[in-house]
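> coords please:
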Amino acid sequence: MAWFSTTVVTFCLYSCVVGLYFHISETEKKCFIEEIPDETMVVGNYKVQAYDTKVKDYLPVAPGIGMLVEIKDPDDKIVLSRTYAAEGRFTFTSHSAGEHSVCLHSNSTAWFSGGQLRVHLDIQVGEHAVDYQQIQAKDKLSELQLRVRQLLDQVEQITKEQNYQRYREERFRSTSESTNQRVLWWSIAQTVILLITGFWQMRHLKSFFEAKKLV
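Now for the predicted structure:
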């Protein structure tokens, strides 16, 4: 029961909306790591602003400036690679559980000299990435039906998160066992080397004493 509560808390913290902004130069690339269960939808909303030295503030960028978004799965395979406008959203669904790399950088390297961009990024994972108002209007659902749909999605996402936590635990246990085995074999190798070295030193000292006629 305690394990389930911990998983639910972890899921709630994990699946909430992640909002932030960061600064990049014209050639810089920023990457973020997101731990995502398998078969989970992720939606990212972003907006790019450029620093204006005249007003000393960040303003909307000029037309033609966009962002290249590249998503890689835990096996380093490209899930999404596409150039978007200066403001928009990207969507993808994870096919394997684990750490996904989300990288963003400008689609140009010469649009201004020595300037800086501010990128506002909102990453929504799981059922938070679903637009339930749109679903309600499309399927003509009542408030009760919509709430049931939300609860079913939440239960499904919690199940996925539990499976992912079990996968992480198995992977960690496997890594620990492999490390312990390597440490054990290294200790055995060290012991053997010490025994061989001690035996050789005793033989060498015995030969030395016999040559000097001390024994």
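
> CA only for contacts and neighbour counts going forward, please
Noted.

> elements contacting the helix or strand where residue 59 lies?
Using DSSP states H and E, residue 59 sits within strand 57-60. Using 3 or more Cα pairs under 8 Å, 6 or more residues apart in numbering; DSSP states H and E, the elements in contact with strand 57-60 are strand 41-52.

> contacting residues around the helix or strand following the strand holding residue 59?
For strand 57-60, the succeeding helix or strand toward the C-terminus, using DSSP H and E, is strand 67-72. Residues outside strand 67-72 that contact it (Cα atoms under 8 Å, 6 or more residues apart in numbering): 78-86, 90, 100-107.

> before we go on, could you also do this sequence so I can check it against the first one:
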Amino acid sequence: MKYLCLSTIIVGFLALFQGAEALRFELAAQPHNAEPQCVREFVSDGQLVVVTATSTGQVGDGQVLSMRITNADGDEYRRKDDIAGTIKVAFSAHETSSFDICFTNRLQPGYNHHGRQLSREIELEVEAGANARDWNAIQSAEKLKPSEVQLRKVDEMLGEVITELEYLVKREERLRDTNESTNRRVKNFFVAGTLMLVGVGVYQVHYLRNYFRSKHIL
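You can find the predicted model right below:
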């Protein structure tokens, strides 16, 4: 399985104002054992995710392009088969974890491609959290000014950053607790092993001394 990196790293507050990044790649059509090409993203629990995929070609051109979205445990969020053009998929993350967006492009059975190598060009855009919300609809519904919409958006993005930092702090605490617990167990095992070896050594010396005395060697 091939993976392409799409993750956007937040560096400073400037990154808060960047939109979603689009990834473009070409996927050749293969037989039924086609290898999927995947993009991995990380989301927080309950976060809204909008996946927009735009592909060249059309249905019936000898290629069957499929998209499958799964979480880290392999549970399927969405699946679209024989897609072409632009499709948009929205879902909410069930947990704080990574998810995979996988594409497979198979040759259509019985289609005569005259020895040509068929392929589809795919443009993928992933939006999560505040970026995934329809701010135009919110602006119209609440009759907000453009500056108010931007402030709302920045406020939500800052909240997401704070939530992410809190999650990382808790994760670091769990890892530290696990590390300290492991160190204590290793230390206790070492002490117990040392005491047992000392006990076995004392017993062997005592046994051999009694044995030699019984044989009148000592």
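
> TM value for the aligned chains?
TM-score of the superposed chains, computed with TM-score structural alignment, normalised by the length of structure 1, equals 0.64; 195 aligned residues with a Cα RMSD of 4.1 Å.

> coming back round to it: restricted to strands, list the contacts of strand 67-72 of structure 1.
Within those, residues falling in strands by DSSP state E are 78-84, 90, 100-106.

> restricted to buried residues, select these in PyMOL.
PyMOL command restricting these to the buried ones, with burial defined by 16 or more other Cα atoms under 10 Å:
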select buried, resi 79+80+83+84+90+100+101+102+103+104+105+106
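
> residue 128 of structure 1: which of the ones in strands among the contacts of strand 67-72 of structure 1 is nearest?
For those, the closest approach to residue 128 of structure 1 (Cα to Cα) belongs to residue 90, at 14.4 Å.

> distance of the closest one from residue 151 of structure 1?
Distance from residue 90 of structure 1 to residue 151 of structure 1, counting by Cα to Cα, to the nearest Å: 25 Å.

> so how much does the longest helix seen in structure 2 differ from structure 1 once superposed?
Longest among the helix segments of structure 2 by residue count, using DSSP state H, is helix 146-214. Following the fit onto structure 1, the mean deviation recorded for helix 146-214 of structure 2 is 3.0 Å by mean Cα distance after the TM-score superposition for structure 1.

> so the residue positioned nearest the centre of structure 1 is in which element?
With distances taken as Cα atoms, centre = their mean, residue 33 lies nearest the centre of structure 1, 2.6 Å away. Residue 33 of structure 1 belongs to strand 29-36 when assigned by DSSP H and E.

> and the angle for that strand with strand 41-52?
160 degrees (axes from the mean of the first three to the mean of the last three Cα atoms, to 10 degrees).

> on average, how far is strand 29-36 of structure 1 from the matching bit in structure 2?
Here the mean offset of strand 29-36 of structure 1 against structure 2 after fitting is 3.7 Å, by mean Cα distance after the TM-score superposition for structure 1.

> so which elements touch that strand?
Helices and strands touching strand 29-36 of structure 1, as assessed by 3+ Cα pairs under 8 Å, 6+ apart, comprise strand 98-106.

> packing partners for the strand it packs on?
Packing partners of strand 98-106 of structure 1 (3+ Cα pairs under 8 Å, 6+ apart): strand 29-36, strand 67-72.

> I'd like the ones you listed as CSV, with distance to residue 22 of structure 1 appended.
Converted to CSV, these look like this (distance: least, Cα to Cα, whole Å):
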stretch, distance to residue 22 of structure 1
strand 29-36, 9
strand 67-72, 14
